[in-house]
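Participant: Kindly generate the corresponding structure for this input.
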Amino acid sequence: MNDHEAARAERRGLHEARGVVVVERNEAALASWPTGGTDSSSWESAVDEPWFAPGTRGDGPPTAARLDALQGPDWVTRIAREELPEALEHPATRVFLSEVGLPRHWAAGVTSFAVAEKPLLPLSAAIPEAAAETEAAAEAPNADDLLHLGEFEFGHDDGPVFVHRVTGVVYVWREDDAPEPGPYPLFPLSRDVEAFVGFLEGVRRHMGACWDSYPNEPGRGAFLGAMERLDSEALTEGTPAARVWEHVFASITELSVWGY
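Facilitator: This is a model prediction of the structure:
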């Protein structure tokens, strides 16, 4: 056996749902190890401090680098500042759409989101029939103040998504099962596009945590806590926005990696 073959014999690759690890034999560490019998201890039996580094799943608002890493740069839509419509007055939204961007196509479980073919058209131009209903709702924003971002597909119905050109609030057009409080079927979905994209990115980023948590890692709890820190108001229990996000989050909190 040559040196290369000997090195390969002392190195093992292990694969599981959480990734791949290469293990090498350490003669120095084994010098005082018992040579008889079997050691039945396992890292899976650990009940003390977690050995993984908390926070490595990522936390906080989405960044361009994180979105590129999750989606792939070709699947992120960024709109150059000079191409943003003048109607979009909200400064933070302008910066976010040009520097961080939107996932061109995002999917989890039975839910998906796709960027509009022509982003940021006014509601009246993008979906005229929805604009007519919006104008009839007493508390709804002006239809021309809502700019089309894209479309949710919930598995059984669609939900066009808009951003308010002045306030930056994200809205969704969807019939809600419990129409109180209104207005309906248009209602606020998140504080801004940063929170909206953060929720979508968070689902993808925490799939492993929810489906294959490390020992002592509160996978589902870590995910929901991270989402709460992004935009707690959007997750207020009993609101239509919370019901939408509960449906989206169920892709990893209730459904398995197999989708059921």
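Participant: contacts and neighbour counts: CA atoms only from here.
Facilitator: OK.
Participant: Settle this for me: Glu153 is touching Ala108, isn't it.
Facilitator: No - applying CA atoms under 8 Å, one finds Glu153 not in contact with Ala108, separated by 10.6 Å.
Participant: When those two are compared, which one has more neighbours?
Facilitator: Ala108 (19 against 15; other CA atoms under 10 Å).
Participant: residues touching that one, list them.
Facilitator: With contact set as CA atoms under 8 Å, 6 or more residues apart in numbering, Ala108 has these partners: Val203, Arg204, Val248, Ser251, Ile252.
Participant: out of those, who's nearest Glu233?
Facilitator: Ranked by distance to Glu233 (CA to CA), those are led by Val248 at 16.2 Å.
Participant: Leu149 - how many residues pack around it?
Facilitator: 26.
Participant: Shouldn't it be within a helix?
Facilitator: No - read with DSSP: H, G, I helix; E, B strand; the rest coil, Leu149 is strand and lies in no helix.
Participant: Let me see the contact set for it.
Facilitator: Taking CA under 8 Å, 6+ apart, we find Leu149 in contact with Val115, Ala116, Pro119, Leu120, Pro160, Val161, Phe162, Val163.
Participant: Could you do Asp192 as well?
Facilitator: Thr93, Val163, Gly168, Val169, Val170.
Participant: rewinding a little: reformat the contacts of Ala108 as a markdown table; add secondary structure and distance to Glu133.
Facilitator: Putting the contacts of Ala108 into a markdown table (DSSP: H, G, I helix; E, B strand; the rest coil; distance: CA to CA, whole Å) gives the following:
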| residue | secondary structure | distance to Glu133 |
| --- | --- | --- |
| Val203 | helix | 32 |
| Arg204 | helix | 34 |
| Val248 | helix | 26 |
| Ser251 | helix | 31 |
| Ile252 | helix | 34 |
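Participant: any idea which of the residues you listed is closest to Arg8?
Facilitator: Arg8 lies nearest to Arg204 out of the contacts of Ala108, by CA to CA, at 35.4 Å.
Participant: JSON lines for the contacts of Leu149, including neighbour count and distance to Val20?
Facilitator: Output for these, formatted as JSON lines (neighbours: other CA atoms under 10 Å; distance: CA to CA, whole Å):
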{"residue": "Val115", "neighbour count": "21", "distance to Val20": "34"}
{"residue": "Ala116", "neighbour count": "17", "distance to Val20": "37"}
{"residue": "Pro119", "neighbour count": "17", "distance to Val20": "40"}
{"residue": "Leu120", "neighbour count": "23", "distance to Val20": "42"}
{"residue": "Pro160", "neighbour count": "23", "distance to Val20": "39"}
{"residue": "Val161", "neighbour count": "27", "distance to Val20": "38"}
{"residue": "Phe162", "neighbour count": "28", "distance to Val20": "41"}
{"residue": "Val163", "neighbour count": "29", "distance to Val20": "41"}
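Participant: to compare against the first, here's another:
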Amino acid sequence: MTDDLDDVLADPARLLTADRAALRDRLSHDDRARGVGGEVFLQAEAIFGGAEVTPAEFASWLHFAAKATGHDAYADRIAAAGPGMPWRTVWAWWRPAHWFPVHPSLNGDYFRVRRCVDGPRELVEVTDQRGPLWLDAATGHRATGVDEAALTDAPTATGAAEAPALYDLDLFLPEEWEDAVAFAADGGRTRHLVESVHGIAVVETDADALRDWPRGAGLDPTSAEEPPPGPAPAVRRPTGPLTAARVDDAFGGARHVVRIAESDLPEGLIHAGSRRYLRDVGLPAWWVCHSAQYETHPLDAMRPPAVDALPDESLPDGVAAADLIAFGATEYGELYLHRHDGTVHIRSRLTRRTDEVLVPLAPDLDVFTRALEAVDRYRNACWHPYPVEGGQEDVTELFLAELAELAPDLSDQDTATGRVWSWLYAGITELGADGY
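Facilitator: Okay, here's the model as predicted:
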């Protein structure tokens, strides 16, 4: 390819007709894949595959990838450059390949999607183990102030059922798109709701654009079932501090997060960082990953262990039972916060077959919560990896590397800490979405 790579990636009109093989080769040898054009190109192929398609269909792929990655301005330029697209994306609440966000994480049979009405608003309700959330059906933006008790099912617009279904068109699309539901029609345009383990999207078809589009073979999922021949998209995950808003979003909203007013903090808790964390950031009230579960104690149960609950021989050197405050539990043991230094510990027999011992679990509450959040963030990729992500073992390596950045022992099964954590995250690294 003689054209300058940056210029091609920056200009959707040129990208639509560029030599994709040459682009892949160039992107695999430098860091430009992390720019907007390179990221959109690699995500389009990661999601839809490496099949050779017409520029119009490739424009649909690129447009979706741009929407899914939040590059709306670039998506608008793709739409302008490819007016003959067989379908275009209205919005995509989606997990791109090698992205590990808290949302969406739609796994196995553990989620439900429905269209509903809240007063004048039409919403898409998505419910998983953390509870429901709502997306504006017109924009895909998260909706707030929803009166859950007043929601009713949304009707399907007249004429939507008569529009061509996506599966009738000769298109390369992932298999789940066969179940896309047409729900709105206006002026020859039809909107379809797409549900996938990777997310929710609304795409639109236009009768004029489809008038001469081939039919007969129907939707072909084979392209999306194989990794494209080019490089994988860059890894992206949340960065920055663990805030109250981030914890709320990760664990199902403020109603599922425990924050403790200054006056109600456990008696004897001296560590300033722990006091600040419990007051301003918070702990998940409940968390689950298959058989592994965690629950934060009620306030009146956050207290030092009972007499003889932690015999001296079960404690590491330098730690006394009086130094600890019980704050939560898993089925693998009681969790304690060190009231002086803020470290997190678990009383467990996972590291010994008979005797329960106190095992350090995390250097502080921040790392403990981040580790639980990381399990949730990698859950979808571990259970439903894109072909470009490899398999569960490949995603597990990325997950464990992130845990090691938080604290090296968390992912090191040669340590007592790592062995305990391996039981807590085994649901995503060793089991599938169905628990097997």
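Participant: With secondary structure and distance to Ser40 of the first structure as new columns, can the contacts of Leu149 of the first structure be given to me in a markdown table?
Facilitator: A markdown table is the format used below for the contacts of Leu149 of the first structure (three-state DSSP; distance: CA to CA, whole Å):
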| residue | secondary structure | distance to Ser40 of the first structure |
| --- | --- | --- |
| Val115 | strand | 52 |
| Ala116 | coil | 56 |
| Pro119 | coil | 58 |
| Leu120 | coil | 60 |
| Pro160 | strand | 55 |
| Val161 | strand | 54 |
| Phe162 | strand | 57 |
| Val163 | strand | 57 |
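Participant: is it possible to export the residues you listed to TSV including distance to Ala65 of the first structure?
Facilitator: Shown next, in TSV, are those (distance: CA to CA, whole Å):
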residue	distance to Ala65 of the first structure
Val115	19
Ala116	22
Pro119	22
Leu120	23
Pro160	27
Val161	24
Phe162	24
Val163	23
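Participant: Tell me which stretches of the stretch 101-250 of the first structure form strands.
Facilitator: Assigned strands in the stretch 101-250 of the first structure, in chain order: 102-103, 105-108, 111-115, 146-153, 158-164, 170-173, 186-190 (criterion: DSSP state E, counting those that start in this stretch).
Participant: Which of those has the highest mean neighbour count?
Facilitator: Most buried of the strands of the stretch 101-250 of the first structure by mean neighbour count (mean count of other CA atoms under 10 Å) is strand 102-103; its value is a mean of 27.
Participant: Quick one: closest of the strands of the stretch 101-250 of the first structure to Gly13 of the first structure.
Facilitator: strand 105-108 (29.8 Å).
Participant: Average offset of that closest one relative to the second structure?
Facilitator: Following superposition, strand 105-108 of the first structure is found to deviate from the second structure by 1.1 Å on average (mean CA distance after the TM-score superposition for the first structure).
Participant: Report how many residues lie close to the closest residue to Thr158 of the second structure other than its chain neighbours.
Facilitator: Excluding the flanking residues, the one nearest Thr158 of the second structure by CA to CA, 6 or more residues apart in numbering is Ala185, at 7.2 Å. Ala185 of the second structure has 21 neighbouring residues, counting by other CA under 10 Å.
Participant: What is the equivalent residue in the first structure for Ala185 of the second structure?
Facilitator: Aligning on TM-score structural alignment places Ala185 of the second structure opposite Glu5 in the first structure.
Participant: May I ask which helix or strand encompasses that match?
Facilitator: helix 3-9 (DSSP states H and E).
Participant: Which of the helices or strands spans the closest residue to Ile260 of the second structure other than its chain neighbours?
Facilitator: Leaving aside its sequence neighbours, Ile260 of the second structure sits nearest to Arg279 (CA to CA, 6+ apart; 4.9 Å). Under the criterion of DSSP H and E, Arg279 of the second structure resides in helix 272-280.
Participant: the inter-axis angle of that helix versus strand 333-338?
Facilitator: Per axes from the mean of the first three to the mean of the last three CA atoms, to 10 degrees, the angle that helix 272-280 of the second structure makes with strand 333-338 is 120 degrees.
Participant: What residues sit buried inside helix 272-280 of the second structure?
Facilitator: Ser274, Arg275, Tyr277, Leu278, Arg279 (16 or more other CA atoms under 10 Å).
Participant: Which residue range of the first structure does it align onto?
Facilitator: Against the first structure, helix 272-280 of the second structure falls on residues 91-99 (TM-score structural alignment).
Participant: again with stretch 195-202 of the second structure
Facilitator: Under TM-score structural alignment, the match for stretch 195-202 of the second structure in the first structure covers residues 15-22.
Participant: need the strands of the stretch 101-250 of the first structure in CSV with distance to Leu70 of the first structure, can you?
Facilitator: Listed next are the strands of the stretch 101-250 of the first structure as CSV, based on distance: least, CA to CA, whole Å:
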stretch, distance to Leu70 of the first structure
strand 102-103, 9
strand 105-108, 10
strand 111-115, 15
strand 146-153, 19
strand 158-164, 21
strand 170-173, 22
strand 186-190, 21
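Participant: And the strands in the stretch 51-200 of the second structure?
Facilitator: Shown for the stretch 51-200 of the second structure, the strands assigned by DSSP E, counting those that start in this stretch span residues 88-94, 112-118, 121-128, 131-136, 152-153, 181-186, 189-196, 199-206.
Participant: closest one to Leu242 of the second structure among these?
Facilitator: Leu242 of the second structure lies closest to strand 131-136 among the strands of the stretch 51-200 of the second structure, at 21.0 Å (CA to CA).
Participant: What is the aligned counterpart of Val172 of the first structure in the second structure?
Facilitator: For Val172 of the first structure, the aligned residue in the second structure is Ile346 (criterion: TM-score structural alignment).
Participant: Its match and Phe327 of the second structure: what is the separation?
Facilitator: 10 Å (CA to CA, to the nearest Å).
Participant: Contact partners for the closest residue in space to Val395 of the second structure that isn't next to it in sequence?
Facilitator: Distance criterion CA to CA, 6+ apart; nearest residue to Val395 of the second structure, sequence neighbours excluded, is Cys382 at 5.7 Å. The contact partners of Cys382 of the second structure, by CA under 8 Å, 6+ apart, come to Gly391, Gln392, Glu393, Val395, Thr396, Ile428, Thr429, Gly432.
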